[in-house]
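just coords:
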């Protein structure tokens, strides 16, 4: 085995250009698999992170209240109180389309919504200054608000200056009682993550001139119980509406699982497409090895006449093919890893070479060497020693 390996290295080194051209297909194939799979995983990973930041422990409920069939806020809270073993947060949501003003300054893209006192924890945000909306604010319909860092910066100049000041929403004055910490320094713009105003949801219903609330956000204490919590919510709402078209319950964890499945499928497909080049490279290995057998017919004849059996001859050529493809695989891995990092940085995503892509592509390259090296090796092993010695 060691002798065959040494002969393989000697043969490869003795025909550097031909060996390199043989490896080139393997190098390109392995590098392509690593680059494509790693870049796709990096890009989709950034999407998953942004998706996860929405809260994988959240369950969103949207209902269509009719005159005859309506679910009230009190009923939703009663359901929540009965299942505190599953849920650890709830917030009715009231979205308002309006402009907010401070003196002559106004903001039209700001998200204005009614929330509960638990919404800050649901979003996993922290306050920079001031206080959160409280239960007493909700009960007494206080005209107070909590604002995002961008709103504080644009209308007041800073969070310090915003606390206890007032701004106008829909023509009514609201006191700023809290400013939320900056969530995204790179997204401090109109309509960004930090461009929002939260009011007590009871105050928001008055501003929206609608007593019915159609949207709720729940959080589950354990994402493993998200499916059970979702089923309970659907059962509760069905008992009220008797029509599952009148409500929609969406568990964010389920959507994330579905997204991960799609990512895995896409990575597999792209890896398979890139892997086709490895098959083409395998044909190249086989062709070169057939040429090598033809060129070395006399050498094979001499070795056979000196007592080398079929197994030894076959082993020599299979190992030579395997070493060629393995070296190509190693070079392909190095190029793929470097290119993945460089291209990822160039397009602005965090892409790192995936271990699975490296292992699979290298294993396939070695397997291709063994598979496509078998036919030339078999041909060499079956040569008649007398005919081989006669060849020029």
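Arrived safely, thanks for sending. Small disclaimer: the values here were computed from a predicted structure and weren't measured.

use CA for all of it now, contacts and neighbours both
OK.

separation between the residue minimising distance to the centre of the chain and residue 289?
The residue lying closest to the centre of the chain (C-alpha atoms, centre = their mean) is residue 45, at 2.5 Å. Residue 45 sits 42 Å away from residue 289, taking C-alpha to C-alpha, to the nearest Å as the criterion.

about what we covered before: so the residue nearest to the centre of the chain sits in a strand?
No - under DSSP: H, G, I helix; E, B strand; the rest coil, residue 45 sits outside any strand and is assigned helix.

buried sites along stretch 383-392?
Neighbour-count burial for stretch 383-392, counted by 16 or more other C-alpha atoms under 10 Å, picks out 383, 385, 388, 389.

and what of stretch 337-350?
Buried residues in stretch 337-350 (16+ other C-alpha under 10 Å): 337, 338, 339, 340, 341, 344, 349, 350.

for that stretch, the distance to its chain's centre please.
Put simply, stretch 337-350 sits 16 Å off its chain's centre (C-alpha atoms, centre = their mean, to the nearest Å).

List of residues touching that stretch?
31, 34, 35, 38, 39, 42, 43, 46, 351, 352, 353 (C-alpha atoms under 8 Å, 6 or more residues apart in numbering).

ditto for stretch 120-131
54-55, 58, 89-90, 132, 146, 159-160, 163, 177-181, 183, 218-219.

repeat that for 6 Å
The contact list for stretch 120-131, computed with C-alpha atoms under 6 Å, 6 or more residues apart in numbering, reads 177, 178, 179, 180, 181.

Now, the contacts of stretch 337-350 that are in strands?
For the contacts of stretch 337-350, membership in strands holds for none, with DSSP state E as the criterion.

Output those in TSV; the columns should cover neighbour count and distance to residue 319.
As requested, the contacts of stretch 337-350 are exported to TSV (neighbours: other C-alpha atoms under 10 Å; distance: C-alpha to C-alpha, whole Å):
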residue	neighbour count	distance to residue 319
31	30	23
34	32	25
35	30	28
38	28	30
39	24	33
42	20	36
43	18	39
46	15	43
351	25	35
352	20	32
353	22	28
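
try it against this one:
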């Protein structure tokens, strides 16, 4: 029997039981589309996190105080760090949340209490006005720089061109009046959160607003990319001495370590989700085997007639194997199409970045073909082994 003839017969057999064929294909369709979507989500998240971390600056170190022995660095500690030839700047960062209000509009925003060097260390710029100054910090002035997302929610009627008019205006933060001295440049949104839904104020003012003097995070800018290791050593030495060798009280992370940790976490979650999605491919393969076994039983007499007029065992086996492969190929193609369409549509309704891979699509499709072959072999072999006399007598 020619291959083209077997292929036509396979399509005819599938078309004769449309609903049954559709339900059989559904498992593989869901599996293929889920694998493509999950990997696109994982790759998109990894890319967004990488971009976010790299955007912090290539010379950035993050010091986190994780213990309870000391709640903050002293001015003497910071002075010691800034005197090092390996360190350019140090910026404290006291974070919290607050209700920002103007008139009848209000928004819950992130509050960051910091110092002037923060703008250089974290590459923060203002579109209009100015950034907080040392004078603001020393005098506990109630001033702030406001992010564009906060403006959108608190001043919904203002256009972007009118944002400049807010400089010099008063806004309430947790019921206290603050003077807007600057409008922050947009930093965008990633899977790690929005960088625009925040207000930045002097750290001394934030301490009073949040009711704490415990600054737990410090950003340290190395003098250059080549000084990262030396700056890390200086920072570790200072903290080691400060905490008498108790390294559980602090943690120093470089940009590369942050990136590695984040990508490892994202990759692990992506692999887990993909594995769960891939299980439906196996379930779909079992469905194909089941339907092909049913088909063998239903067409026993047909098999007997074909064998009686000269069809060889390999012809019967090829026919049923082709049917199984056609089912899996159609399922794989439909699954790829649905996966691609979903990846194109999802970013329109969510903030989730999607990064598709042609290689993943090809592998997923080939895997569906392999599933068709693997789960179609047994039914095909069973059909080919039927004796003509037994098949013809089958009712």
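Nice, I can see it. All values derive from a computational prediction rather than experimental measurement.

Structural similarity score between the chains, please.
The TM-score (TM-score structural alignment, normalised by the length of the first structure) is 0.68; 361 aligned residues with a C-alpha RMSD of 5.2 Å.

about what we covered before: biggest separation within the contacts of stretch 337-350 of the first structure, which pair?
31 and 46 (22.4 Å; C-alpha to C-alpha).

still on that earlier bit, now the buried residues of stretch 337-350 of the first structure in JSON lines, with secondary structure and distance to residue 252 of the first structure?
Conversion of these to JSON lines gives the following (DSSP: H, G, I helix; E, B strand; the rest coil; distance: C-alpha to C-alpha, whole Å):
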{"residue": "337", "secondary structure": "helix", "distance to residue 252 of the first structure": "34"}
{"residue": "338", "secondary structure": "helix", "distance to residue 252 of the first structure": "36"}
{"residue": "339", "secondary structure": "helix", "distance to residue 252 of the first structure": "34"}
{"residue": "340", "secondary structure": "helix", "distance to residue 252 of the first structure": "31"}
{"residue": "341", "secondary structure": "helix", "distance to residue 252 of the first structure": "31"}
{"residue": "344", "secondary structure": "helix", "distance to residue 252 of the first structure": "28"}
{"residue": "349", "secondary structure": "coil", "distance to residue 252 of the first structure": "24"}
{"residue": "350", "secondary structure": "coil", "distance to residue 252 of the first structure": "24"}
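
can you redo those residues as CSV with distance to residue 257 of the first structure?
Below are those laid out as CSV (distance: C-alpha to C-alpha, whole Å):
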residue, distance to residue 257 of the first structure
337, 28
338, 31
339, 30
340, 26
341, 27
344, 25
349, 22
350, 21
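
what about the helices in the first structure?
Ranges of helices in the first structure, per DSSP state H, are 2-14, 16-52, 73-82, 119-123, 135-139, 149-156, 159-162, 201-208, 226-241, 252-295, 297-305, 310-347, 355-381, 385-390.

closest to residue 63 of the first structure out of those?
Closest among those, using C-alpha to C-alpha: helix 226-241, at 8.6 Å.

Which parts of the closest one count as buried, going by neighbours?
Neighbour-count burial for helix 226-241 of the first structure flags 226, 227, 229, 230, 233, 234, 237, 241 (criterion: 16+ other C-alpha under 10 Å).

again, but for stretch 8-26 of the first structure
8, 12, 19, 20, 21, 22, 23, 24, 25, 26.

Can you tell me the closest non-neighbouring residue to the second one?
Spelled out, that is residue 12 of the first structure. residue 19 (5.7 Å; C-alpha to C-alpha, 6 or more residues apart in numbering).

residue in the second structure matching the one you found?
Correspondence of residue 19 of the first structure to the second structure, assessed by TM-score structural alignment: residue 21.

if I look at residue 364 of the first structure, how far off is residue 232 of the first structure?
48 Å.

and the longest strand for the second structure?
strand 87-102.

Which secondary structure elements does that strand sit against?
Using 3 or more C-alpha pairs under 6 Å, 6 or more residues apart in numbering; DSSP states H and E as the contact test, the elements touching strand 87-102 of the second structure are strand 105-114, strand 170-173, strand 217-222.

neighbours of the closest residue to residue 85 of the second structure other than its chain neighbours, just the number please.
Nearest non-adjacent residue to residue 85 of the second structure, counting by C-alpha to C-alpha, 6+ apart: residue 223, 7.1 Å away. Residue 223 of the second structure has 19 neighbours, counted by other C-alpha atoms under 10 Å.

so what's residue 223 of the second structure up against?
86, 87, 88.

The last one - nearest residue in space that isn't next to it in sequence?
Nearest residue to residue 88 of the second structure in three dimensions, chain neighbours excluded: residue 223, at 4.6 Å (C-alpha to C-alpha, 6+ apart).

what's the closest residue to residue 386 of the first structure other than its chain neighbours in contact with, if anything?
Using C-alpha to C-alpha, 6+ apart and skipping the chain neighbours, the partner closest in space to residue 386 of the first structure is residue 301 (6.8 Å). Contacts for residue 301 of the first structure (C-alpha under 6 Å, 6+ apart) come out as 385, 388, 389.

who touches the first one in this structure?
Read that as residue 385 of the first structure. 301, 304.

could you measure it against residue 306 of the first structure, distance?
Residue 385 of the first structure is 10 Å from residue 306 of the first structure, where distance means C-alpha to C-alpha.

just residue 369 of the first structure next, same as before
Distance, residue 369 of the first structure to residue 306 of the first structure, by C-alpha to C-alpha: 28 Å.

more crowded one of these two?
residue 369 (26 against 10).

Does that one touch residue 323 like I think?
No - under the criterion of C-alpha atoms under 6 Å, residue 369 of the first structure makes no contact with residue 323, lying 7.6 Å away.

So what does residue 380 of the second structure match up with in the first structure?
Residue pairing (TM-score structural alignment): residue 380 of the second structure is matched to residue 377 of the first structure.

Repeat that for residue 201 of the second structure.
Match for residue 201 of the second structure (TM-score structural alignment): residue 197.

Neighbours of that match, how many?
23.
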